[in-house]
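Engineer: this is a predicted model, with the sequence first.
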Amino acid sequence: MTDCLGLLLVVAVTAANVGDREAATGLLGRLRELHRDILLVWADGGYTGALVDWARQNLALTVEVVKRTDDTKGFVVLPRRWVVERTLSWLMQSRRLCRDYETLTVTSEAMIQWSMITRMDRRLARPRACGRR
């Protein structure tokens, strides 16, 4: 899960037999514990249904599903969904994450966090252009 800038807030890696909706309950719970000030979560169409009501009742989170309209044909950039796709692209630049080397989900989560920390460290350490402060 990312913020509006594409920075990681919470990471959850699950086994392949765990569906996105089941994993989302734990992920949203961790999000609520770590970031109490977040009230709105954007999600794609796979998270419709009972998850929206569950998050509102149990966590006081508003889950807004960003859907594609039925009359749209071809590729269309959907609002807010590109932020997550951009973050995934950034993460795939790490050689360790390009292949599935890890056997434990906690190790995969740690590698994702390590990759994002490395990316942000490089961004903060790069020299600024003249005149920018």
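Structural biologist: Structure's in. What do you need?
Engineer: from here on, contacts and neighbour counts on C-alpha atoms
Structural biologist: Noted.
Engineer: distance between the lengthiest helix in the chain and the chain's centre?
Structural biologist: Ranked by residue count under DSSP state H, the longest helix found in the chain is helix 105-125. Put simply, helix 105-125 sits 13 Å off its chain's centre (Cα atoms, centre = their mean, to the nearest Å).
Engineer: pull out the buried residues from that helix.
Structural biologist: The neighbour-count check on helix 105-125 (16 or more other Cα atoms under 10 Å) flags 108-109, 111-113, 115-116, 119 as buried.
Engineer: verify the stated contact: residue 1 with residue 13.
Structural biologist: No: proximity of residue 1 to residue 13 does not meet the contact threshold set by Cα atoms under 8 Å, at 11.1 Å.
Engineer: okay, pairing it with this:
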Amino acid sequence: MRRRCYPSDTTTAEWALIEPLLPVPACQTRWGGRPEKHPRRDIVDAIRYLVDSGCKWRALPKDFPPWRTVYDHFAKWTAAGIVGILRDQLRRRIRCGAGRAPQAVAIVIDSQSIKAAEIVSKATRGYDAAKKINGRKRHLVVDTRGLPLMVMVTPADVSDRDAAREVLFRLRLMHPELTVVWADSAYAGGLVDWARSFLKLTVKTVSRPKNTPGFVILPRRWVVERSMCATRRSVCIPG
């Protein structure tokens, strides 16, 4: 077993939370399979190291399992929805610890355009004329504490309203308890009527006060803006 020496390595408490949420190894199912060669905690630590440092898969330090093994597990767990399960479990724990209900009924949505590297496929990126950015757009939904419920990535030329339809539709299926969505003026218009008619969601837009120069903290919207800033602390955000 490798010695844990990186700031991104899991603590004992973190691993105790993560391990039970991972899929059962194939060798322990009725269909059978080969035993896994590398400890799962080492694989999770390798994924966390990559997210924290932004290195390439092939550049993972040698004290981790082979990069291909790490990537295959990451791809398999992502396809199985494990990332979302971990996110939801952590959010519920934090909300309950703060004396709140485990599930949110009000959410905040926003987007952020990010410049893409030259190696990124043209099919998965676009030009955001408003922000003058050629890349991808991250659509983030958080609760009123700033804890994430969903993130979806699209080409940067996809409008906020168009992306919000898919995001809110998927959220509605997973979280029927939702009632209110806070957003900026980019989400106004037809989306408000569509969400009310088809999803039974109330979309409330918060606009910047007119003739107000400089930085202004806007009610509700500042929560998702803060969460957007927090995501920048990680050099690489897979998925």
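Structural biologist: Received, thanks. Predicted model only: the values in this text are computed from it and were never measured.
Engineer: could the buried residues of helix 105-125 of the first structure go into a markdown table alongside distance to residue 6 of the first structure?
Structural biologist: Listed next are the buried residues of helix 105-125 of the first structure as a markdown table, based on distance: Cα to Cα, whole Å:
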| residue | distance to residue 6 of the first structure |
| --- | --- |
| 108 | 19 |
| 109 | 17 |
| 111 | 17 |
| 112 | 13 |
| 113 | 13 |
| 115 | 13 |
| 116 | 10 |
| 119 | 12 |
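Engineer: specify the local secondary structure of the spatially most central residue of the second structure.
Structural biologist: With distances taken as Cα atoms, centre = their mean, the second structure has residue 151 as the residue nearest its mean C-alpha position (4.0 Å). For residue 151 of the second structure, the assignment made with DSSP: H, G, I helix; E, B strand; the rest coil gives strand.
Engineer: next: residue 168 of the second structure.
Structural biologist: The three-state label given to residue 168 of the second structure by three-state DSSP is helix.
Engineer: which ones are touching the counterpart of it in the first structure?
Structural biologist: Per TM-score structural alignment, the equivalent position to residue 168 of the second structure in the first structure is residue 28. The contact partners of residue 28 of the first structure, by Cα atoms under 8 Å, 6 or more residues apart in numbering, come to 55, 59.
Engineer: mind doing that once more with 10 Å?
Structural biologist: 1, 10, 12, 34, 41, 51, 55, 59, 61, 63 (Cα atoms under 10 Å, 6 or more residues apart in numbering).
Engineer: farthest pair in the residues you listed?
Structural biologist: The most widely separated members of these are 34 and 51, with 19.5 Å between them, by Cα to Cα.
Engineer: who has more neighbours, these two?
Structural biologist: residue 51 (16 against 12; other Cα atoms under 10 Å).
Engineer: so what does the more buried one match up with in the second structure?
Structural biologist: Under the alignment (TM-score structural alignment), residue 51 of the first structure pairs with residue 191 of the second structure.
Engineer: that match against residue 200, yeah?
Structural biologist: No: if you go by Cα atoms under 10 Å, residue 191 of the second structure and residue 200 don't touch, sitting 12.0 Å apart.
Engineer: count the neighbours of the residue opposite residue 61 of the first structure in the second structure once aligned for me.
Structural biologist: Aligned counterpart of residue 61 of the first structure in the second structure: residue 201 (TM-score structural alignment). For residue 201 of the second structure, the count of nearby residues is 20 (other Cα under 10 Å).
Engineer: is it correct that residue 201 of the second structure is in contact with residue 175?
Structural biologist: No: between residue 201 of the second structure and residue 175 there is no contact, the gap being 11.5 Å when judged by Cα under 10 Å.
Engineer: where does the counterpart of residue 158 of the second structure in the first structure land in three-state SS?
Structural biologist: Matched across to the first structure, residue 158 of the second structure falls on residue 18, judged by TM-score structural alignment. Secondary structure, three-state DSSP: residue 18 of the first structure is coil.
Engineer: so how far is the helix or strand containing residue 68 of the second structure from its chain's centroid?
Structural biologist: For residue 68 of the second structure, the element it lies in under DSSP states H and E is helix 67-79. A distance of 17 Å separates the centroid of the chain from that of helix 67-79 of the second structure, by Cα atoms, centre = their mean.
Engineer: how far does the helix or strand that it is followed by sit from its chain's centre?
Structural biologist: Using DSSP H and E, the helix or strand that directly follows helix 67-79 of the second structure along the chain is helix 82-97. How far helix 82-97 of the second structure lies from its chain's middle: 12 Å, per Cα atoms, centre = their mean.
Engineer: list the contacts of residue 18 of the second structure.
Structural biologist: Taking Cα under 10 Å, 6+ apart, one finds 10, 41, 44, 82, 85-86, 89-90 in contact with residue 18 of the second structure.
Engineer: how close does the match of residue 51 of the first structure sit to residue 224 of the second structure?
Structural biologist: According to Cα to Cα, to the nearest Å, residue 191 of the second structure stands 19 Å off from residue 224 of the second structure.
Engineer: also residue 209 of the second structure?
Structural biologist: Using Cα to Cα, residue 209 of the second structure is found at 18 Å from residue 224 of the second structure.
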